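S.K.: sharing a sequence plus its predicted fold:
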Amino acid sequence: GTLKISGNNLVLLGQSNNTVWSTNLTRCNLRSPVIAELLPNGNFVMRYSNNKDSSGFLWQSFDSPTDTLLPDMKLGYDLKTGRNRFLTSWRSYDDPSSGNTTYKLDIRRGLPEFILLINQRVEIQRSGPWNGIEFSGIPEVQGLNYMVYNYTENNKEIAYSFHMTNQSIHSRLTVSDYTLNRFTWIPPSRGWSLFWVLPTDVCDSLYLCGSYSYCDLTTSPSCNCIRGFVPKNSQRWNLKDGSQGCVRRTRLSGSGDGFLRLNNMKLPDTKTATVDRTIDVRKCEERCLSDCNCTSFAIADVRNGGLGCVFWTGELVEIRKYAVGGQDLYVRLNAA
């Protein structure tokens, strides 16, 4: 193939000189020629030769990710343009056309979460919501002094990126068949090393354990009913099949209810969640008890003592317990 600038557009031509891809730009400034440039950070840009400012880029590869997220690239939604930036695996090792695995931000949930998908529809792993420091479902990102994570949620964008604070260390996120991989290159190493991979273990399998149960690698079987709940199907539960989950031993009573704190948890799927980012955390319990449909809550932003609350209504699904990391989850129970 041939890559060239034609009519102020970047055009990729096939073997028969047919157009395979084009930037399809309509803006035109005849006074300044257009150039294409690969920047040191890996961003391939088109710009006017007399304008090096990033705000003046006509097109940039960082807006069209393939299978890899580099430092300072953004993953998620540009709400002004409607652009959704997500990762897509290669079809094969030597074929960069789109494969069957994608990693994208789902903003249809009560709180946005990144989802690993097969064929754009089958969910196989979710990140958990952002808690001000990390995604609750990816504790592997904790405690790295050479990398910082940025998550922005406002009326302009909902996006995630990472930045290297030590420029001698390199890192990238790459999606491949059925997995999301973090690679690092730390001197004196001479190549990329796999730092972590998602899904990590059996507890990362979505809905392995049903509603009101959680997965714990340190127990056998790995599915456990939350205290105050019993298996919905005892026969299948005894056969180590926890997919049908658990049910309350005692129904909620309203004013007499209390909360059970579960620590080091991956927070439940946020499809039935709502968030109030301004409420004092000391009011979370009171707010949940005032809503007969509220089944649990967690702190929305864990920094500086905590701010805001996430509330769940309906059943709690897709929970797991970590040895390290995760977050406190407060589950509503009948005080009796």
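M.R.: Arrived safely. Residues are numbered from 1 along each chain as shown.

S.K.: contacts, neighbours, all on C-alpha from now
M.R.: Noted.

S.K.: for the stretch 151-300 of the chain, what spans make up the strands?
M.R.: For the stretch 151-300 of the chain, applying DSSP state E, counting those that start in this stretch gives strands covering 157-164, 170-176, 179-185, 193-198, 213-215, 223-225, 229-231, 246-248, 257-266, 273-276, 294-301.

S.K.: so who does residue 194 touch?
M.R.: Taking C-alpha atoms under 8 Å, 6 or more residues apart in numbering, we find residue 194 in contact with 181, 182, 183, 184.

S.K.: cool, residue 312 as well?
M.R.: So residue 312 contacts 270, 272, 273, 274, 294, 295, 296, 297 (C-alpha under 8 Å, 6+ apart).

S.K.: how much space separates it from residue 124?
M.R.: Going from residue 312 to residue 124 by C-alpha to C-alpha, to the nearest Å gives 22 Å.

S.K.: isn't there a helix covering residue 115?
M.R.: No - using DSSP: H, G, I helix; E, B strand; the rest coil, the secondary structure at residue 115 is strand, not a helix.

S.K.: burial check on it, number of neighbours?
M.R.: 19 (other C-alpha atoms under 10 Å).

S.K.: roughly how far apart are it and residue 76?
M.R.: The gap separating residue 115 from residue 76 is 11 Å, by C-alpha to C-alpha.

S.K.: please compare the first structure with the one that follows:
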Amino acid sequence: MISPGNVFELGFFKLAGSNTKEDGERWYLGLWFYKASSKMNPLWVANRESPLYDSKGALKIYKSNLVIVNQSGNIIWSSSNAVVPSPPKTSSVVAELLSNGNFVLRYSDDNRGDSFLWESFDYPTDTLLPGSDLAKGVNRSLTSWISNNNPSTGIYSYALLSKNQEMFLLDAKSSPVYRRSFGLKTPYALGNGYYLLLLQVTYDGLLQQFSWSPTTREKTLLWRGPRDRCDLYGKICGSNSVCSLEKVDVHVFAGCTCFKGFKPRNWRGWWLRNMTEGCQRISRLNCTGNGFQVLKNVKLPDTKDAGLERSIGPKECRQRCIEDCSCTGFANVELDCFLYSSDLVDLRTLQSGQQLYIKVATSYLGKFFISS
């Protein structure tokens, strides 16, 4: 099945090297780019946990659900979460691959997006396609393959974890490894023609963004992370400090800097370059007599405990923080005002980052601490 515009293709596939002595061949129903290289893995897999063990399976519509059956007629996978209205319509149920790569189940006389019985965009595997939205899907995460030639669920995931729609790369223990959010709801135009931007979690624990040209059928890696030790969530610098890379001869080290008006929680660990306990205020804030330290070109802290007010400019955002005695800092990004009220976690320097304003007593604005 090929999508309109010849961008995506849906069908059964067997990965190279997927044979095992115990199981023989493993076949899956999946989605890939039309005429993509065989070296490029599929973007979506339906039966990732329940493969067919020969090529004689079939995809069918059964009782208003999609099912995959093996050669014996047994169902090995089903879209059992299809939302069928009660009473059901009398029109027939059809399956369709849309131009954006969304594989949908719907009534033949109703192609409205909000009336789909089931759609693959609600159940992504390891790749996020343009037009899909993790914040609205049934499964609100991407999950890696177990290996490069086995699409079974791996140990890494990319998930929505906070009220402010912060996205995290998680390890096998569901502990954050890396924090970064992307907007991938629409195709991305670049130069002649257009390119699709996609986000993927790799089996070895990386989050990567790549583009695909439907015209040239070329895949280009744009970005991959974590890139260095400063990208690791909470592994190098603790709270209320900024991680930055320091080059000594040919070696690159990650160093931590306390905010002005803060000191290391553990001085001994700090001088031994174990800075994971982070920093604490030298003295508690009062409601008056405070100023703001400005940090430029930084990755903003984790916003899971931050308040968010929209359509507010920098001056008004600053005033909100001044008037709120519990506010510890603020940031204003495209008229989104983030008001922090607890320790600030996961900061690093960037070449072109954001500005963060940290509330400190005016008496400390001339003092700061730097790691050795």
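M.R.: Ah, there it is. These figures come from a predicted structure and were not determined experimentally.

S.K.: need the residues that contact stretch 219-235 of structure 1.
M.R.: Contacts with stretch 219-235 of structure 1, where a contact means C-alpha under 8 Å, 6+ apart, come from 203, 208-209, 212-216, 237, 240, 242, 244-250, 333.

S.K.: give the equivalent position in structure 2 for residue 92 of structure 1.
M.R.: Under the alignment (TM-score structural alignment), residue 92 of structure 1 maps onto residue 147 of structure 2.

S.K.: next one: residue 334 of structure 1
M.R.: Aligned partner of residue 334 of structure 1 by TM-score structural alignment: residue 361.

S.K.: report the contact partners of its match.
M.R.: Residue 361 of structure 2 sits next to 261, 285, 286, 289, 290, 291 when contact means C-alpha under 8 Å, 6+ apart.

S.K.: compare the residues you listed and tell me which is most surrounded.
M.R.: residue 261 leads the contacts of residue 361 of structure 2 on contacts (other C-alpha under 10 Å) with 24 neighbours.

S.K.: trace it over to structure 1, please.
M.R.: Aligned partner of residue 261 of structure 2 by TM-score structural alignment: residue 228.

S.K.: what distance do you get for that match to residue 242 of structure 1?
M.R.: Counting by C-alpha to C-alpha, the gap from residue 228 of structure 1 to residue 242 of structure 1 is 16 Å.

S.K.: ok, residue 266 of structure 1 next?
M.R.: Noted for residue 266 of structure 1: a distance of 17 Å to residue 242 of structure 1, by C-alpha to C-alpha.

S.K.: equivalent analysis for residue 315 of structure 1, please.
M.R.: Distance, residue 315 of structure 1 to residue 242 of structure 1, by C-alpha to C-alpha: 15 Å.

S.K.: same thing with residue 27 of structure 1?
M.R.: Distance from residue 27 of structure 1 to residue 242 of structure 1, by C-alpha to C-alpha: 57 Å.

S.K.: who has more neighbours, the two?
M.R.: Set residue 27 of structure 1 next to residue 242 and count neighbours by other C-alpha under 10 Å: residue 242 wins out with 27 against 9.

S.K.: just give the nearest non-adjacent residue to whichever residue in structure 2 pairs up with the more buried one, would you?
M.R.: By TM-score structural alignment, residue 242 of structure 1 lines up with residue 275 in structure 2. Leaving aside its sequence neighbours, residue 275 of structure 2 sits nearest to residue 237 (C-alpha to C-alpha, 6 or more residues apart in numbering; 5.3 Å).

S.K.: trace that neighbour over to structure 1, please.
M.R.: So residue 237 of structure 2 corresponds to residue 209, using TM-score structural alignment.

S.K.: let me see the contact set for its match.
M.R.: 215, 223, 224, 241, 242, 243, 244, 245, 317, 318, 319.

S.K.: ok now stretch 107-116 of structure 2, how far from the chain's centre?
M.R.: 29 Å (C-alpha atoms, centre = their mean, to the nearest Å).

S.K.: got the contact list for the most centrally placed residue in structure 1?
M.R.: Centroid-nearest residue in structure 1: residue 114, 2.5 Å away (criterion: C-alpha atoms, centre = their mean). For residue 114 of structure 1, the contact set (C-alpha under 8 Å, 6+ apart) comprises 103, 104, 105, 106, 126, 127, 128.

S.K.: so which of those hold up in structure 2?
M.R.: Contacts from the contacts of residue 114 of structure 1 that recur in structure 2, judged by both residues aligned by TM-score structural alignment, their matches' C-alpha atoms under 8 Å, are 103, 104, 105, 106, 126, 127.
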